[in-house]
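Enquirer: missing the sequence, but the structure's below:
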């Protein structure tokens, strides 16, 4: 006959059950560690009614999932972890403000507030519709494995240049005050081609034309092979078409396929079949858009293992 369990056995079973319930509910494994507080916080007036706030990435024992931006203790923005800059709008002209940033993790833990940064919005500039001139002579250099440093010549404005905006492809990723003509961009990926341009902006939010573009490639990570990005991409517009030329990547065999992207969206796959071109590749893209339409163009190659390689540098072209 089976004997009933003894009291110690029942107590042990109860303890195990309680432990499993606590674990399932997050009792023992609950994340109580807060992220580090964001550093490098800056705030600058983008116009008479907006301020651009930026910061460096915070760290966490598991993962940072977002950031909270506070204006004198009141939360004004919530952002995902991939963002480390934001424009705070609907402010008052000629007014002093103070901003802090806190990091957040998946468990809802908030970091300590960053040091507060002060900024004063300028006076409004009514009826200012004149944009600054184009920043000149954009140059850049790779600064370590995940950063670059950019420099350019000053732009001019009928009133004042209040900031310079740095774009990677078509996305603004950084801003510096109008008194600066250099910027350091961090948080980049290793072994990646980046295309940068700069625009000048005034207090009325008028933006200049893009500067000339500069292409920079960050060093590959140890153990990575050669770059898989097409090189030397050129795009030339003519009536009804865009002519493209580029150098396919070195893959140990001929590259037979490329994907072509316009404005970040896949437009077509270029296939040469059994005899792809040796050396420089060319392609004619027919367009029916009206003159003055602006396109960003980039492409990537299909590698021997069937995967798609890295993107080329991006080119901007205006339809004639």
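Expert: Happy to help now that I have it. These numbers come from a predicted model, not from an experiment.
Enquirer: CA only for contacts and neighbour counts going forward, please
Expert: OK.
Enquirer: ok, residue 149 - how many residues close by?
Expert: Residues contacting residue 149 under the criterion other CA atoms under 10 Å number 16.
Enquirer: so it sits right up against residue 182, yeah?
Expert: Yes: the pair residue 149 / residue 182 is scored as a contact, 7.2 Å apart, by CA atoms under 8 Å.
Enquirer: Spell out for me which residue occupies the centre of the protein.
Expert: residue 173 (5.1 Å; CA atoms, centre = their mean).
Enquirer: Remind me what the strand or helix carrying that one packs against, helices and strands.
Expert: According to DSSP states H and E, residue 173 maps onto strand 171-177. With contacts taken as 3 or more CA pairs under 8 Å, 6 or more residues apart in numbering; DSSP states H and E, strand 171-177 sits against strand 161-168.
Enquirer: Run the angle between the strand it packs on and strand 171-177 for me.
Expert: Angle, strand 161-168 to strand 171-177, by axes from the mean of the first three to the mean of the last three CA atoms, to 10 degrees: 150 degrees.
Enquirer: ok, and here's another one to check against it:
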């Protein structure tokens, strides 16, 4: 398990120390000549980017959590605007890219007054190598199965497709509409942000580096549960909490396995004794195999604390809580 130093957003006075960085990161100081949006327009959430082929990347996001009307979105590759889209579109294929190249994408929402909101989190993706004269499409993905994970989530799994040059990505369809994409090394996807008590039909297609697309898999029909449960599959797994002493104080060390969402989990909320203590956020690269985080709890020995965490899902909402652990300082 690798340790990746996260960026922590504290809920109180500690935020003031990063005020200038926060103002810049939230787009309030803009160098692109556009008007800065009012404070009620927030950034798009749940932004992901997945290489679709050697020359294309599939970018996805969800609308901002603010209640301000959104009239459209702008997608940026680095500092260059590459797409302008209407408000009802939350994904796009960016084409004409270079093979074996690293790209950083962000998304901004535009308000009804024409102003731009802050940029989303940066997502990084590297396109695969190009292949010579490839006209053979991958085989049809087989064995598609689905499991309902509560009222708002389902899990899909399938058997890997084959291709003479290698599968680069899998595209997930709801009916005839592409709604998600995962890397060619994955054979499962967690779909979130669904409606409770609703029937869905999903299928999967494989794509190679030359943009050849396989025939569609068989269709799996699923109906989400009633209620508001996010489902246990959205919770961090293998959650562990221990205490340690350092420099006359006590700390809680956390370790966990991110939920398998088919992409990066950019943020986690940490709850201490039933209340949110902090939000842990990663920048351009979030850990996928295992994550660790430590925080200060005080200088008194013998104090008992309860701690649990939950992950931010691809649609920007928060998943189910991990199991809750109880620790004692100095114990």
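Expert: Structure's in. What do you need? This one's a predicted model, so the numbers in the text were calculated from it and none came from an experiment.
Enquirer: thinking again about what came up before, residues in structure 2 matched by the strand holding residue 173 of structure 1, start to end?
Expert: Using TM-score structural alignment, strand 171-177 of structure 1 corresponds to residues 177-183 of structure 2.
Enquirer: which parts of the matching stretch are buried?
Expert: By 16 or more other CA atoms under 10 Å, the buried positions in stretch 177-183 of structure 2 come out as 180, 181, 182, 183.
Enquirer: What mean distance separates that stretch from the matching residues in structure 1?
Expert: Stretch 177-183 of structure 2, aligned to structure 1 and superposed, deviates on average by 0.8 Å (mean CA distance after the TM-score superposition for structure 1).
Enquirer: Residue 278 of structure 2 and residue 246 of structure 2, how far apart?
Expert: Using CA to CA, to the nearest Å, residue 278 of structure 2 is found at 21 Å from residue 246 of structure 2.
Enquirer: Let me fix that, I meant to ask about residue 71 of structure 2.
Expert: 51 Å.
Enquirer: who has more neighbours, the two?
Expert: Taking residue 71 of structure 2 and residue 246 together and counting by other CA under 10 Å, residue 71 has the greater number of neighbours (16 against 9).
Enquirer: name the element the equivalent of the more buried one over in structure 1 belongs to?
Expert: Matched by TM-score structural alignment, residue 71 of structure 2 corresponds to residue 65 in structure 1. Using DSSP H and E, residue 65 of structure 1 sits within strand 64-71.
Enquirer: And for residue 126 of structure 1?
Expert: Per DSSP H and E, there is no helix or strand for residue 126 of structure 1.
Enquirer: what about it, how many residues close to it?
Expert: The burial count for residue 126 of structure 1: 8, using other CA under 10 Å.
Enquirer: same question, the one 4 residues further on
Expert: Look at residue 130 of structure 1: counted by other CA under 10 Å, it has 15 neighbours.
Enquirer: and what of residue 169 of structure 1?
Expert: Neighbours of residue 169 of structure 1 using other CA under 10 Å come to 21.
Enquirer: now do the one 10 residues further on
Expert: The burial count assigned to residue 179 of structure 1 is 12, neighbours taken as other CA under 10 Å.
Enquirer: And residue 79 of structure 2, by the same measure?
Expert: 11.
Enquirer: matching residues in structure 1 for the one helix or strand residue 244 of structure 2 maps to?
Expert: Here residue 244 of structure 2, judged by DSSP H and E, is contained in strand 237-246. Strand 237-246 of structure 2 lines up with nothing in structure 1 when matched by TM-score structural alignment.
Enquirer: And that strand, how far out from the chain middle?
Expert: Computed by CA atoms, centre = their mean, to the nearest Å, the chain-centroid distance of strand 237-246 of structure 2 equals 25 Å.
Enquirer: What's the first helix or strand after that strand?
Expert: strand 249-257.
Enquirer: Which neighbouring elements make contact with that following strand?
Expert: Under the contact criterion of 3+ CA pairs under 8 Å, 6+ apart, strand 249-257 of structure 2 touches strand 237-246, strand 291-298.
Enquirer: Residue 126 of structure 2: which of these is closest?
Expert: With CA to CA, the closest approach to residue 126 of structure 2 among these belongs to strand 291-298: 22.3 Å.
Enquirer: Going by neighbour count, which residues in whichever helix or strand comes after that closest one are buried?
Expert: Downstream of strand 291-298 of structure 2, the first helix or strand assigned by DSSP H and E is strand 304-312. Neighbour-count burial for strand 304-312 of structure 2 flags 307, 308, 309, 310, 311, 312 (criterion: 16+ other CA under 10 Å).
Enquirer: The last one touches residue 321, doesn't it?
Expert: No: at 10.7 Å, residue 312 of structure 2 and residue 321 do not qualify as touching, with contact defined as CA under 8 Å.
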